[in-house]
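1. Generate coordinates for the sequence data below:
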Amino acid sequence: MRESEKLEIRKLYEEGVSISELSRRFGHDRKTIRKAIREQEQEQTDVEKRNRSKKVKGYKLEPFKSYIEQRMRIGVLNAERIFREIREQGYTGGITVLREFMHPLRPVVSAKATVRFETAPGEQAQIDLGAFSYFDTQGNRRTVWCFAMVLAYSRMLYLEFIKAADQLHILRALRNALEFFGGVPQTILSDNCSPLVVSNDGRGQVDWQPAYVDFAKYYGFVPKACKPYRSRTKGKIERPIGYIRQSFWPVSFVDLDDLNRQAAVWRDTVANVRIHGTTREQPQVRFQSETLQPLPTNRYILAQTGLRKVLNDCRISWNANLYSVPWQYVGQSVLVREFETGHLQVEYGGQVIAEHLVLPGKHLVSTNPEHVKGIPYGTPGDKRDKVPGFQIGPDVEQRELAVYEEIALGGRVQ
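-> Down below sits the predicted model:
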C-alpha cells in the first residue's frame, strides 16, 4: 500500500467513514485497513513526542539564555564551565542543548597544525606563561601572569598566578610546581622567555640564564627550549593555557592569594579529574604511573641577580627603586642580588659592599648614612673644558741696540 493511500485512508477514517466502507472503496480487506490506520496513528504520536521533547529542552534552557550570552560576551566560551554554573543556578537539562545554543554565538577560531608526540612516564614536563588581563577596583586594566606546568605523560597540571614575569617569580612558581608533583622530571621544556634564555640559534645551541642553569643543576633536570617562534612544539602546554582561559578565567578575586586559592580548587576538582581528550583518562589516575626523580632534601634559595652601575649620588637603581652603596664605588659596575627573603645585597669583586631590605613599592630610596661617611668634599672637579689660556703683550717693533742707547743719551729717534 502506498503512503499516499494510507494518508487518505487515515483522513477519511477521522471524518467518520467506517472500516468496512474503506475496505470496499480501496479494495483491501478490513485487517489491512486497520493496520494502515494504526501505522498512521503511531507515526503521528512519534512526531508529537519529538515536538514535546524539543519544547521541554528549549523551555529548560530558556531562563538561562541571557546569563549564557552575558558570560560569552566577556570571553567565557567553555560549554562545560557554563554548564556547571547554570546547574548551580537550577538548570536540570543536558549539556547537548547548551552546546547547540552556544555554537552559533561562538567567534570563528582559526586552527593551526601541530605535530603531537608522546613521552614516557617521568620523561618530560613543559612550562609556559600566559598574560591574563583584569580590571582593578578603580576600573584600571591590569595584567597578572599565569605560570602553568604539565607533566607530559599524565597531563597532571599545576598552575599559579604571579604578579610579574621575571626570573624570581618564575623560578619560585617552578619550585612550587615540583613540590606539588612531589618529584622532578628528567627534562623541562620551555619557550625562549628572557628570564630563562639569553639566546637560541634554533639549531640546538641555547645560551641559558646562569640562575636557571644553577636551579636546574640543583634539582637535577635538563632544561630544553623550543625552536624560536615555534612555541607550539611544546604542544601539551599550549593547550592547557587555553584550557585555563576557557574553563577557569575570567574570575572575580580580592587579591593574588584569593586568586590562587580559587585556582587550586579548580585544579583539584576540575582540571586534574576530568577525562582528558587525548589520553581518555583522568590526569590524577594516570599520574600514579609517573616515575619522577626525588626532590632534594632542602629547598633551593632563590635570588634575582643583575649588574648595575653606581651613580654619582652613591646609589644604584633596582626595580624602580634606589639603594645606597659606599661612595668609593661611584662609577663602578656592581652585582645586585635580591633574595626571596626580602633582602638585597650589592657585591663588588666577590665581596658584599652593601645590604638593604627590599623596598615594597616603586620610586623609593633606601639610604645607609655610613655609605656617604667620609666622602671628601671640595675635591677638585673634572677639569675637562677648563684649560687656562695665556695673556700676551702687544706686538713691539724690534730695533738695533744703538737706537736705544741714543734715546738714553737724550737723542731723537729717526
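
2. From here on, just use CA atoms for contacts and neighbour counts.
-> Noted.

3. Helix, strand, or coil at K236?
-> coil (DSSP: H, G, I helix; E, B strand; the rest coil).

4. Can you give me the neighbour number for it?
-> 21 (other CA atoms under 10 Å).

5. is it true that it touches V150?
-> Yes. Judged on CA atoms under 8 Å, K236 makes contact with V150 at a distance of 7.5 Å.

6. Another sequence for comparison is provided below:
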Amino acid sequence: MKGWNMFAEIKGLKKLGLNKSQIKRELNIDYKTVDKYWDMPPDRYAQLVKEAKSRRKKIDEYKDEILEWLRDFRDISAAQIYDWLRERYGKLNFKERSLRHYISDLRKEFNIPKVATERQYEAVDELPMGYQAQVDMGQIWLKNNYGGKTKVYCFSMVLAHSRYKYVLWSERPFTTATFIDAHNKAFDYFGGMPVKIVYDQDRILTVSENNGDIIYTEGFQNYIDIMKYKVRLCRAFDPESKGKIEAVVKFAKYNFANHRTIDISSLNEDCLKWLDRTGNGKIHETTKKIPAEVFPLEKEHLAPISNSFEKISSDNSLTYSVRKDNTVFYKQVRYQVPKGTYKPGKEVKLKTNDTHVDILDIETDEIIISHRISTKKGDLVKIIHPEREIHKTVDDMYEKA
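-> Modelled structure (predicted):
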C-alpha cells in the first residue's frame, strides 16, 4: 500500500492530462501501481487501506518474535520467517505476501538491512511426467548443542515435471553406501523412480569417497545397473542441470535449515514436515502450481521400485539414526528401541518385509527389536514384550508375535 499521498499525486497528475507512462516517470514508481489506482475511487482506496491495517494488526502479534529473528539472523528471508511461524503456530490468518511487506517496513524502521544475492538460470522446455529427476548436494554450518558449529551435508532429489522434492541431511560426508541409501529413501518417498537422473558433476565429485568420484565407484555403478535408470552428468554451464530446476539444496538450506540447532534425527524429521508444509506445499514460482498437487499425476508415471530394492542388497537393509527418545523414524512412524540404545550419532539398520520392520545393530547385524509395520503417519509403535528385544532371531519373534 503506497499511501494517500501517492494516491492523490496519481489522481492529480491524471487530471492534468498526463498518461500512465508519464506519471510513472514523474513519480518514479512502477507502472503497475499507476495502473492499479488509475480508475480507483477514493472510497475503494480507503477500504484497501483499512484492510491493510487489519492485516498488519494480525501480524503485529508476532512483531517481537520477528524482530528478534531479523536481528539475530540478518540474512533471513521473509519466506523462512513465514515458514517458522507456520511451524510454531500452524495455520496463519495472513498471507506470505503481507508478511513480506511487513518485514520490509520493519527493516526500514529498525535499520536492519538485508544483502540479497542473485543466481542466474536459463529457461528450458518442460519434461514429461516421470521422465527425469535431478540430484543435488550441498553443505551448511549449523549451531550445535555445545555452543559451536557443525557442518552438515545435504542430499536432494527433485522430480523435474512436478518439482516434488525429497531432502536428506547427514552429519558425515556422503560415501557410496550412504549415497545409495539416500537414493533408496528418495525413491521410497516418491513411491517410484524416474527414467533418468541428472547429476551435477561438479558437486558429485566433491563428496567424500577416496577424495570424491562416487559416481564412478564400482558400488554405485552396480546400483545403477540394478535399478536400471539412465544417468546424465552435467556441468555448471549445462541448462539441463542448472536451468531446469531451482537450486533445491539452496532452498532447503536457507528456507529450512539455516539458523537451526543441529540434531540430525530431529533435523530429518522436521525436514519431512517442512517438505509437506513448504518445500512441496507452496506454489512454485515458475510453474505457478503446487508440487504436492501435481505429484499424484506424475507418480503414476514413475517406474516401480519394490523388486529392484530386493535385489540391491543381500540383506535388503537401510540405515537410520536413533533419536534421543530411543525411537527410529521410518516412513513418518516412530518405532521404539530399547532404552539406552541412543548415543550421539548412533545408527541402526532396518530390514522390512510385508508385515514387519526389523531394527538391527549396524556393526553386528544382531536384531535389536522387531515391530509390526504401522501405516498410520505420526504413530508411535512401542515395545510390548521385553523378551523380544535383543539377540532374538527373526523367526523366533514372528513365532511369538
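
7. Common neighbours of K236 and V150 of structure 1, please.
-> Common neighbours of K236 of structure 1 and V150, using CA atoms under 8 Å, 6 or more residues apart in numbering, are Q126.

8. Quick one: the strands in the stretch 101-250 of structure 1, in order.
-> Applying DSSP state E, counting those that start in this stretch to the stretch 101-250 of structure 1 gives strands spanning 124-135, 141-151, 157-162, 187-190, 197-200, 206-208, 222-225.

9. Turn those strands into a markdown table, including mean neighbour count.
-> A markdown table is the format used below for the strands of the stretch 101-250 of structure 1 (neighbours: other CA atoms under 10 Å):
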| stretch | mean neighbour count |
| --- | --- |
| strand 124-135 | 19 |
| strand 141-151 | 20 |
| strand 157-162 | 23 |
| strand 187-190 | 20 |
| strand 197-200 | 16 |
| strand 206-208 | 17 |
| strand 222-225 | 19 |
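
10. mind listing what's buried in the lengthiest helix in structure 1?
-> Counting residues, the longest helix found in structure 1 (DSSP state H) is helix 30-61. Buried residues in helix 30-61 of structure 1, counted by 16 or more other CA atoms under 10 Å: 30, 33-34, 36-37, 40, 57-58, 60-61.

11. okay, stretch 146-155 of structure 1 sits on what stretch of structure 2?
-> Alignment of stretch 146-155 of structure 1 against structure 2: residues 154-163, by TM-score structural alignment.

12. what does the matching stretch contact?
-> Contact with stretch 154-163 of structure 2 is made by 126-139, 164-170, 182, 186, 194, 244-245, 248-249, 280, 284, 291-292, 294-295, 298, as judged by CA under 8 Å, 6+ apart.

13. Could you do stretch 47-54 of structure 1 as well?
-> The contact list for stretch 47-54 of structure 1 (CA under 8 Å, 6+ apart) is empty.

14. and it, how far from structure 2 on average?
-> Aligned to structure 2 and superposed, stretch 47-54 of structure 1 gives a mean residue distance of 6.0 Å (mean CA distance after the TM-score superposition for structure 1).

15. hey, where'd the helices end up in the stretch 201-350 of structure 1?
-> Under the criterion DSSP state H, counting those that start in this stretch, helices of the stretch 201-350 of structure 1 are mapped to 210-219, 238-247, 256-266, 283-286.
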